[in-house]
Each structure stands twice: as structure tokens, then as C-alpha cells.
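Enquirer: I would like to see how this sequence folds:
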Amino acid sequence: MDLELASSLGVFQLQRLPFRKNELLRAWDAADEYLLNHLAAAGIAEHGSIVILNDSFGALAVSLSAYRPTAIADSWLSQQATRINLALNRIDHERVSLLDSLSLPEADIDYLLIKIPKTMALLEYQLHRLKPLLKADCRVIAAGMVKTLPPNTWKLLERLVGPTQPSLAVKKARLIFASVDQNLQLPENPYPTRYQLENSDLSVCNHANVFSRDSLDIGTRFLLEHLPQNSEYRDFIDLGCGNGIVGVMLAKQNPNARIGFIDESFMAIASAKENFAAAFADSRQANFLVADCLSDYPENNADCIVCNPPFHQQHTIGDHIAWQMFRQAHKVLRKGGDLRVIGNRHLNYHLALKKLFGNCRQVAANAKFVIFSSVKV
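Expert: Have a look, this model is predicted:
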């Protein structure tokens, strides 16, 4: 696989995360190349303040590191990939400031460079937060692949920033230029959203990039009906926790248990923290970790891990993250520990689970989902 990004701003080595043997995908796309070549042709002010949104694996941040940009992302993997790729190119890590999706840059912004995310709610939240920091002559440029550009991208930019102008498509990529309208009155930021959890008095908080923001998704609803029940379990992990409702319910059903919440999304962990606090106030403690699955978790340290693995990474579909979760769960579970997994029927997780654990039991199934249990022997 080609690891070398060549643009008018230089040649850089870039890798994707998580690492995979025989990786077939690049750490950048044609939209990154288009944006970088446009900036080089148009010229970049030497001391201009550059903010980059949603840079998947650091392609933009590394290429623009000479200008000391700030990169804002909701993904821990994105930030880690940026650190790794800076080191790979022998660039001082201090040349790029990394902020999570709930933080703001300190200075007003001369260049706002946006990789359009899969979730429009995330972009909407970001534009609400950053619009007051955009200078009058700020150059706002959004980039994306034509096939994955949501049709309402233009309307969102016009509603929250100002008039837009699309570029011609190059290598199936497109740029959208937005001019800052200083007279534009921002509507109220709709995020985070909240809804009442079914059959409960809990108001659920969901930040913008959390799956199923307005109601309990049908997969989680089914999983909650079939949570592990073993009075001897003391350490639970809600892996890929999202808004943390599964972990909250585990805590309610197991009053003496310790609960760990893990997700690679900063907004997911922020949501889980708020929902756990709403459920228990100061009466219970839990661990919250933004991380690459269980990579940094101690071995033989959990009695039960519950997860609903994602089968996509941004716009890329695959089961590599699920396999990573299953492998790491086997290491982290104690002997006799239970991995409880829910997935769409067509994903055939039972094949991977049986290969890794030597056993797999179907706990429940409906027309769309299957719940499996594998025990570490």
C-alpha cells in the first residue's frame, strides 16, 4: 500500500490506525490532496491561524505542520494517528495542537479547513461553536469525496457561516468555499440532545457525534433485555460505550460492581459521564476512558465485557474493529469471564468468537439482531 502523500506542500509518509497487516487503504483521500494543492496555489499567510476539523489520520495536520495548525477531532484514533505520522516524518509534535471535539482554539481563525464528516450533526455543532471565532476574511474551505458528500452540506454552511461556492470536481473530490457573513445571527446550538429513556426517569444526554441522538436505538433496546446476570461478577466494561446507557443499566442491576466505559469518541465518553452522573449522582463511581478499544487495559482484569461493535470506520465498512475488540476482550477477561456481543445477523460474529474463545452461545435473536456470549476458558 502506498504510504506516501505527495502534494504541492511536500511529500509525507502516512499510516492509518488501527494498524492492520497488508493494509489496502491509504491514510488520505483525493479530497485531502485537492485541499492541500489549492492552499499551495492560493498561498498561505505565514502567521495565519489555521484550524483543521475532522482530519482522519493527520494528512492535513502533518502537511501543514510548518504553519503550526490546530487540529480538532472527536476521534482518539485520529489524534493518535496524527502523533504517529508527525513522528514518522520527524516533525516536532508541538507543531500541531490537538484538541478534542468539545474544546475551542484560543485564537481567532484565519483558515478553517474542514473534512466533511459522516455525521452532519457533528459539523453542525462544530460550526456553531467556531463561527464566533472566524475573522471577517477567514477562508473557510470544506473538502469531501463527491460520493459521500451529504446533500445538505451547502445549506448547513450557508446557514451557519455564510454564502458558499462549490469547486469543480477533481478525482471525484470537491471543495466548498464559504464566505463569513458577520451579520448572520446564529440559531441556538441544538447539541447535546436529550430524551427520556423508556420505562425510566432518566433523561439521556447525547452529544452531537453519538449514534442515535434522539431515541434509544433498536439494537441497544434489544441488548438491554439480555444483559448478563451473574452475582459473582464485579468488574464490567461497556466497550464502545456510546452514550453509556448499557453501562448505566449494568450498574443499576449490579449495585456492588465496578463499571468501566471505553470509547474512542470524546463525545461518547462525555455523554456517558453525564448519563452516569444523572443516574447515580455522587453515590457511585465509574472509570471512563477515551482509547483505542482495550489496547491500554490490563490483562485478566474484567469479569464481563459487553459491546456492540461498529462495522464501519468513517466511510469504510469492515469487521477489523470487531475482531480487534474480540481479541483484546479475550486478554482482558478473567478466566470464566463473559464477552456479550450484539450484532446484525449478517455479520456472523459467532464465527470469529468461536475461533477466538473456542465457544459461542446464542443468547437471543430477533429478525435483525443476534446476541452472543463467549466465555474465556
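Enquirer: contacts and neighbour counts: CA atoms only from here.
Expert: Will do.
Enquirer: Arg174 reaches Trp154, doesn't it?
Expert: No. Taking contacts as CA atoms under 8 Å, Arg174 lies outside contact range of Trp154: 11.8 Å.
Enquirer: Show the contacting residues for Gly10.
Expert: With contact set as CA atoms under 8 Å, 6 or more residues apart in numbering, Gly10 has these partners: Ser63.
Enquirer: Look up how far Leu53 lies from it.
Expert: 21 Å (CA to CA, to the nearest Å).
Enquirer: ditto for Ala251
Expert: Relative to Leu53, Ala251 is positioned 35 Å away (CA to CA).
Enquirer: same check, this time on Ile114
Expert: 5 Å.
Enquirer: which element is Arg159 on?
Expert: Per DSSP states H and E: Arg159 is located in helix 153-160.
Enquirer: what's the offset of that helix from the middle of its chain?
Expert: 22 Å (CA atoms, centre = their mean, to the nearest Å).
Enquirer: Show me what that helix is packed against.
Expert: Under the contact definition 3 or more CA pairs under 8 Å, 6 or more residues apart in numbering; DSSP states H and E, helix 153-160 sits against helix 120-130, strand 164-166, strand 173-178.
Enquirer: and those, which is most packed in?
Expert: Highest mean neighbour count among these (mean count of other CA atoms under 10 Å): strand 173-178, with a mean of 22.
Enquirer: for comparison, sequence B:
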Amino acid sequence: MSHYFENDMDLKHDPHELRFEINQKEYCLKTDAGVFSKDRLDTGTRLLLETLLEKEKDPVTTLDLGCGIGPVGIVLKDQWNTQMTMIDINQRAVDLASANLKRYAVYADLFCQDGIQEGQYACIVFNPPIRAGKKVIYRLFQEAVDHLSREGRLWVVMRKQHGAQSAIQYLESLGCSVKKVNREKGFWIFTAQKKSTESSKD
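Expert: Below you'll find the model as predicted:
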């Protein structure tokens, strides 16, 4: 079965628009079948964005890992002063993210690729693709930790029932200090930061 964590060139198109409001600002993004988000801004992404905008402020560099059509990267770039990078494995999603960036006249380095290949980031934002499986998700956790800058933080949203506690334990096994920042409707928001360079930020 085709899903958003792969490229299915034969998947039929169903173009439409995704509308949502974050921080009292409305957004309208182009979307399509076979991408994330397809129909609406999912609860986890909304909670992640609201928490980030409350708790973080203008990190120097930000990576939207698994950007989909771009809601996280676009909202953060629009509301933060940050150098934004966005990556996704799904070419259709990347094409839509590119169109959506142009719609809001914001710039990001945008790549269609599997995982993080280069760069160091002060803030990495990740809503794991649960359907891709634990092996893929944990490999992306490892890459994210490897590409954090000295005082950088990885921000993750996961459902408790999808293994949030196990993910926290895995990140701790990679030498990270993990903090639960928010929880709502079964979703946990947590940050991971390398212990040896842990910031004094709350």
C-alpha cells in the first residue's frame, strides 16, 4: 500500500488546499493525494507548532525533518528569524512544499532526500513517520542527534501509544538529555539535547 513515506509515481492526483490558523495567522497550502498532510493539519503538528512558537525564539538554523507539504517549515520561517532547511523523501510533497514556500514569499533550502546528509542545526523539528517503522524512525533520530549544533535541540511530537516513551529512552541511550515539554490528546512533545553541551534553557 502506498503512503507518504515513499515515492509512488503512479498515484493519482487529487489537488486541493489545506487551511489552518496558527498564532492568530491563517495559512492556505497546496496539497494532494499521497502526501502529509493531505486533508487537514493533524493534531500532532498543530501542537508541535504551538509549543515551538511559545518555547523557542529565532534559533539560528532550523531543520524541518520530513517536511511534507511544508506547514511546519513555512510557519516557523514566517514567524521566526531563522535559516530554514526542509527535507522529505517524497518528491510530490517536496514539489508542493516548494510551491507553498513561494506562495508565502519565504525562503528555505529544500531537498528531496532520505534523512539528513549534512549540516548542523540549532533546532531540528520532527514528527516521525510512524508507518515507516521503528527501524527507520530510530535511524532518523540518530541522524538528528548527529546533526545538532553544540547547544541544539531536537523537538519531537509522538503519540504515547506509538512508542513515545521508548523513543525517549532511545534518545537517552544516544547520550541525550530528554525533557517532556507538553502533552495533549495523547500526544507528547519532548526535546533532546546532547548532555555534554546541554543549554541552561528551560
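Enquirer: where does the TM-score land?
Expert: In this superposition the chains share a TM-score of 0.84, using TM-score structural alignment, normalised by the length of the second structure; 187 aligned residues with a CA RMSD of 2.3 Å.
Enquirer: circling back: residue range for the helix holding Arg159 of the first structure in the second structure?
Expert: Residues of the second structure matching helix 153-160 of the first structure are absent, with TM-score structural alignment as the criterion.
Enquirer: Buried ones in that helix, by neighbour count?
Expert: Burial within helix 153-160 of the first structure, assessed by neighbour count using 16 or more other CA atoms under 10 Å, is assigned to Thr153, Trp154, Leu156, Leu157, Glu158, Arg159, Leu160.
Enquirer: distance of the fourth one from Leu122 of the first structure?
Expert: For Leu157 of the first structure, the distance to Leu122 of the first structure under the criterion CA to CA works out to 13 Å.
Enquirer: and Gln79 of the second structure, what pairs with it in the first structure?
Expert: By TM-score structural alignment, Gln79 of the second structure lines up with Gln253.
Enquirer: residues touching the residue most central in space within the second structure, list them.
Expert: Among the residues of the second structure, the one closest to the centroid is Phe126, at 3.4 Å (CA atoms, centre = their mean). With contact set as CA under 8 Å, 6+ apart, Phe126 of the second structure has these partners: Asp64, Leu65, Gly66, Leu154, Trp155, Val156, Val157.
Enquirer: Just the ones of those in strands?
Expert: Among the contacts of Phe126 of the second structure, the residues falling in strands (DSSP state E) are Asp64, Leu65, Leu154, Trp155, Val156, Val157.
Enquirer: of those, closest to Tyr138 of the second structure?
Expert: Val156 (12.1 Å; CA to CA).
Enquirer: Can you find the partner of the closest one in the first structure?
Expert: Aligned partner of Val156 of the second structure by TM-score structural alignment: Val341.
Enquirer: From Met120 of the first structure, how far out is its match?
Expert: Val341 of the first structure is 28 Å from Met120 of the first structure, by CA to CA.
Enquirer: What of Ala322 of the first structure?
Expert: 25 Å.
Enquirer: same deal with Ala364 of the first structure?
Expert: In terms of CA to CA, Ala364 of the first structure sits 34 Å off from Met120 of the first structure.
Enquirer: Likewise for Leu250 of the first structure?
Expert: Counting by CA to CA - Leu250 of the first structure and Met120 of the first structure are separated by 31 Å.
Enquirer: Need the counterpart of Lys102 of the second structure in the first structure.
Expert: Per TM-score structural alignment, Lys102 of the second structure is aligned with Ala277.
Enquirer: Can you classify its match as helix, strand or coil?
Expert: What DSSP: H, G, I helix; E, B strand; the rest coil gives for Ala277 of the first structure is helix.
Enquirer: so how far is Pro298 of the first structure from it?
Expert: 25 Å.
Enquirer: Those two - which one has more neighbours?
Expert: Remark: of Ala277 of the first structure and Pro298, Ala277 carries more neighbours, 16 against 11, as counted by other CA atoms under 10 Å.
Enquirer: quick revisit: can you count the residues close to the match of Val156 of the second structure?
Expert: 25.
Enquirer: residues in contact with it?
Expert: So Val341 of the first structure contacts Val306, Cys307, Asn308, Pro309, Ile371, Phe372, Ser373 (CA under 8 Å, 6+ apart).
Enquirer: Closest to Ala143 of the first structure out of these?
Expert: Pro309 (28.4 Å).
Enquirer: Assign the alignment partner in the second structure of that closest one to helix, strand or coil.
Expert: With TM-score structural alignment as the criterion, the equivalent of Pro309 of the first structure in the second structure is Pro128. Here Pro128 of the second structure is recorded as coil under three-state DSSP.
Enquirer: Next one: the residue nearest to Pro128 of the second structure when sequence neighbours are not counted from Asp14 of the second structure, what distance?
Expert: Among residues not flanking Pro128 of the second structure along the chain, Ile137 sits closest, at 6.2 Å (CA to CA, 6 or more residues apart in numbering). Applying CA to CA, the value for Ile137 of the second structure to Asp14 of the second structure is 28 Å.
Enquirer: Which of these two has more residues huddled nearby?
Expert: Ile137 (19 against 10).
Enquirer: what does stretch 32-40 of the first structure correspond to over in the second structure?
Expert: Residue span in the second structure matched to stretch 32-40 of the first structure, by TM-score structural alignment: none.
Enquirer: what comes up buried for that stretch?
Expert: Across stretch 32-40 of the first structure, burial judged by 16+ other CA under 10 Å covers Asp32, Glu33, Tyr34, Leu35, Leu36, Asn37, His38.
Enquirer: Out of those, the closest to Cys360 of the first structure would be?
Expert: Of the buried residues of stretch 32-40 of the first structure, the one sitting nearest to Cys360 of the first structure (CA to CA) turns out to be Asp32, at 42.6 Å.
Enquirer: correct me, but the closest one touches Met145?
Expert: No. Here Asp32 of the first structure does not reach Met145: they are 9.4 Å apart, not a contact under CA under 8 Å.
Enquirer: what's the overlap in contacts for the two?
Expert: Joint contacts of Asp32 of the first structure and Met145 (CA under 8 Å, 6+ apart) do not exist.
Enquirer: which residues of the second structure fall in strands?
Expert: 16-22, 25-31, 61-65, 83-88, 109-112, 121-126, 148-159, 176-184, 187-194.
Enquirer: Now find how far off-centre the third one is within its chain.
Expert: The one in question is strand 61-65 of the second structure. That offset, for strand 61-65 of the second structure, works out to 7 Å (CA atoms, centre = their mean).
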